[in-house]
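# Need a 3D model of the following:
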Amino acid sequence: MDSIYAYTDYREYLRDFLFEKKKKNPGYSSRCAAEKCGIPSGSFTRILNGTRGIGPSALPKIITWLGLRSREESYFRLLLRFAQCGDSFQKEKIYCELSLFRNQMRHCIPEEKFHFFEQWYYVALYELVKIVPDISDPAELGAMLEPVVSASKVQCAIDVLLNAGFIQKTDNGFTAAGNFLSTGDRWESAAIESFQKSMANLGAEALARFSKDKRDISTLSVSLSEENFREVTKIIREAREKIREIENSEVSPEKVYQINFQVFPLSTKPLEAK
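Alright, predicted model coming up:
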């Protein structure tokens, strides 16, 4: 079954999801699905055939049945708004939002390949081969990384990237299989948590390893409401996308850079304090 981001009709997604359920379990029926969603069987059938919409009370249960989380849920809710919208101008705006979602998720890594993030230099090497596609010697590649990585570790990284399909062997070196890769906002993986810790540690070490003209490290402590915290995280997401746009337009990259974003609480709410 295609990713939810391939759909612009939520009913089509529901029908395909139910079809997949039936393929795996021939005894599974629309009635079973309706029971899972907590709605009458007839109502569920009318939702599928387009004669009835999804009400506010049924929506959370349908999302749970579909197993949607985070951005997938947001995308599904957007599909619902798109279907319900009768104003052509607003419908076009929502369609643009759907397109933005699909563009953002196009290069996301499947969870079964999250071992790509087990070591920081796996990611660094993936980016490095874009700059030096004609170098295949592990020792030479490792010497170009900051900090330097041994030839044996680089060879291991190359094997991981080749086996996962993230890079491909060429006559003289390697080529990346895409412009960029991302986990998206939804992930639950010890490998990614370890990767983020490694990059945070490298960021701290960069204070001593690089002069100020070769790095940009700054901090900001602020007091925010929960609403404005969400606004800040939205700004950071938009900044990430803007940086990706800059990378996509790059014609002569010279180095691999790591850009970290961190926002975390330094206090509790007064009522949460013990």
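# make it CA atoms for all contacts and neighbour counts henceforth
Will do.
# Show me the strands in the stretch 51-200 of the chain, by range?
Using DSSP state E, counting those that start in this stretch, the strands of the stretch 51-200 of the chain run over 167-169, 174-176.
# Just give me how far the last one sits from the chain centre.
Spelled out, that is strand 174-176. Mean-position distance between strand 174-176 and its chain equals 22 Å (CA atoms, centre = their mean, to the nearest Å).
# Report the buried residues of it.
The neighbour-count check on strand 174-176 (16 or more other CA atoms under 10 Å) flags 174-176 as buried.
# And for the first one?
By neighbour count with 16+ other CA under 10 Å, strand 167-169 contains the buried residues Ile167.
# Tell me which residues are up against that strand.
Residues outside strand 167-169 that contact it (CA atoms under 8 Å, 6 or more residues apart in numbering): 126, 161-162, 174-177.
# so which of those comes closest to Lys274?
Tyr126 (46.2 Å; CA to CA).
# If you tally nearby residues, what's the number for the closest one?
Using other CA atoms under 10 Å, Tyr126 has 24 neighbouring residues.
# residue contacts, the nearest residue to it once chain neighbours are set aside?
Once flanking residues are discounted, Tyr126 sits nearest to Ala176: 6.5 Å by CA to CA, 6 or more residues apart in numbering. Neighbouring residues of Ala176 by CA under 8 Å, 6+ apart: 126-127, 129-130, 166-168.
# Surely Arg71 touches Met105?
No. Arg71 lies out of contact with Met105 (CA atoms under 8 Å); the separation is 9.3 Å.
# Who has more neighbours out of these two?
For the pair Arg71 and Met105, the greater number of neighbours falls to Met105 (19 against 15), based on other CA under 10 Å.
# Before we compare anything, build this one as well:
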Amino acid sequence: MKPITEYQDYRLYMQDYYDEKKRLSAFSWREFSHAAGFSSPTYLKLVCEGKTRLSPAGATNVGSAMNLAGFELKYFERMVDYGHAKTDHEKKMAYESMLELAKNNKAKIVDGEAFRYFESWVHPVVRELAPAMHGATPGDIAKRCCQGVTAGEVRESLDFMVKTGLLKKNGSDYEQSDKHLKGSSEVMPVALRSMHREMADFAKEAIDKFPPSERNFTGLTMGVSAEDYKLILKELEACRKRIAQIALQSKAVERVYRLNLQFFPLTWGEDKDEEGR
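Now for the predicted structure:
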């Protein structure tokens, strides 16, 4: 089997464990369930099929039945917490606990680096700002950030991005690499939504924090069809790419800006009634 830190879905890990045991012996769901202390012979089969779930105590018992111990058992328990989380905050907390366990035991989680990068505004801002500030200390970089960040947090961000290859260090200077982090797992939207919430809050603050000459806010309220909605998304994406090219060709970085492209509904669709919301 793959190392446990390559899993984010505890049900998939249990199923792979069962399949591997079944391949090597006359293992059964009855035997698996009995080893974990369940009286129903098909209980864990139903768990893997998503028809029922594990309690915290059940997670510990199942982990032990799979011969997990130490950090691997704790990791499995956190996977169960993650799988049962109902909100982005709960999912984020559980996943961060999984990341910390893996880090402390020198293990690597699939998409873990991408999650860390996208979950906070600090990394993208520091990645843009550090190369433009030759010889700057983490404290110098922190002072240039409009939002509150400490020198220690900037230092951690710099170390993280050098380690992951997003920045290259040359003496006391930094330069951006061509590497980009992309996550493909289901946890990535959790990190991205976290950053979008932060950036949306910063945008709201910017209305009063900066004069109109230093920020731009415009908007349209419009009625469109589903077909026109798709066409507008294509225009927004094309615009975003053109703006990215302007930034890439910029001769100097004087400030770091954030562009939020926000296009969202203000009414329900015709198929939504008052009780169906």
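# now, which of the contacts of strand 167-169 of the first structure sits nearest Asp216 of the first structure?
Using CA to CA, Tyr126 comes nearest to Asp216 of the first structure of the contacts of strand 167-169 of the first structure, at 22.8 Å.
# doesn't Ala143 make contact with Val149 of the first structure?
Yes. With contacts counted by CA under 8 Å, Val149 of the first structure reaches Ala143, the gap being 6.5 Å.
# which of those two has more neighbours?
Between Val149 of the first structure and Ala143, Val149 has the larger neighbour count (other CA under 10 Å), namely 17 against 14.
# Setting aside sequence-adjacent positions, which residue approaches that one most closely?
Gly142 (4.6 Å).
# ok now do Met188 of the second structure, which residues does it touch?
Counting by CA under 8 Å, 6+ apart, Met188 of the second structure touches 111, 114-115.
# mind redoing it with 7 Å?
Neighbour list for Met188 of the second structure: Phe115 [criterion: CA atoms under 7 Å, 6 or more residues apart in numbering].
# can you tell me how far it sits from Lys92 of the second structure?
10 Å (CA to CA, to the nearest Å).
# What of Ala136 of the second structure?
Using CA to CA, Ala136 of the second structure is found at 32 Å from Lys92 of the second structure.
# Same drill for those two, tell me which one is more crowded.
Taking other CA under 10 Å, Ala136 of the second structure and Lys92 do not tie; Lys92 has more neighbours (20 against 16).
# Name the SS class of the more buried one, please.
Secondary structure, DSSP: H, G, I helix; E, B strand; the rest coil: Lys92 of the second structure is helix.
# Which residue is the nearest non-sequential neighbour of it?
Nearest one to Lys92 of the second structure, counting by CA to CA, 6+ apart, is Val190 at 6.7 Å.
# Is Thr268 of the first structure in a helix, a strand, or coil?
Following three-state DSSP, we place Thr268 of the first structure in the coil state.
# What residues does the residue sitting nearest the centre point of the second structure make contact with?
Nearest to the geometric centre of the second structure sits Ala191, at 2.7 Å (CA atoms, centre = their mean). Ala191 of the second structure sits next to 115, 118-119 when contact means CA under 7 Å, 6+ apart.
# that older thread, between the strands of the stretch 51-200 of the first structure, which one is closest to Glu227 of the first structure.
Closest of the strands of the stretch 51-200 of the first structure to Glu227 of the first structure is strand 174-176, at 39.5 Å (criterion: CA to CA).
# compared with the second structure, how much does the closest one deviate?
For strand 174-176 of the first structure, the mean deviation from the second structure after alignment is 1.2 Å (mean CA distance after the TM-score superposition for the first structure).
# and the gap between Gly184 of the first structure and Leu66 of the first structure?
Using CA to CA, we find Gly184 of the first structure at a distance of 19 Å from Leu66 of the first structure.
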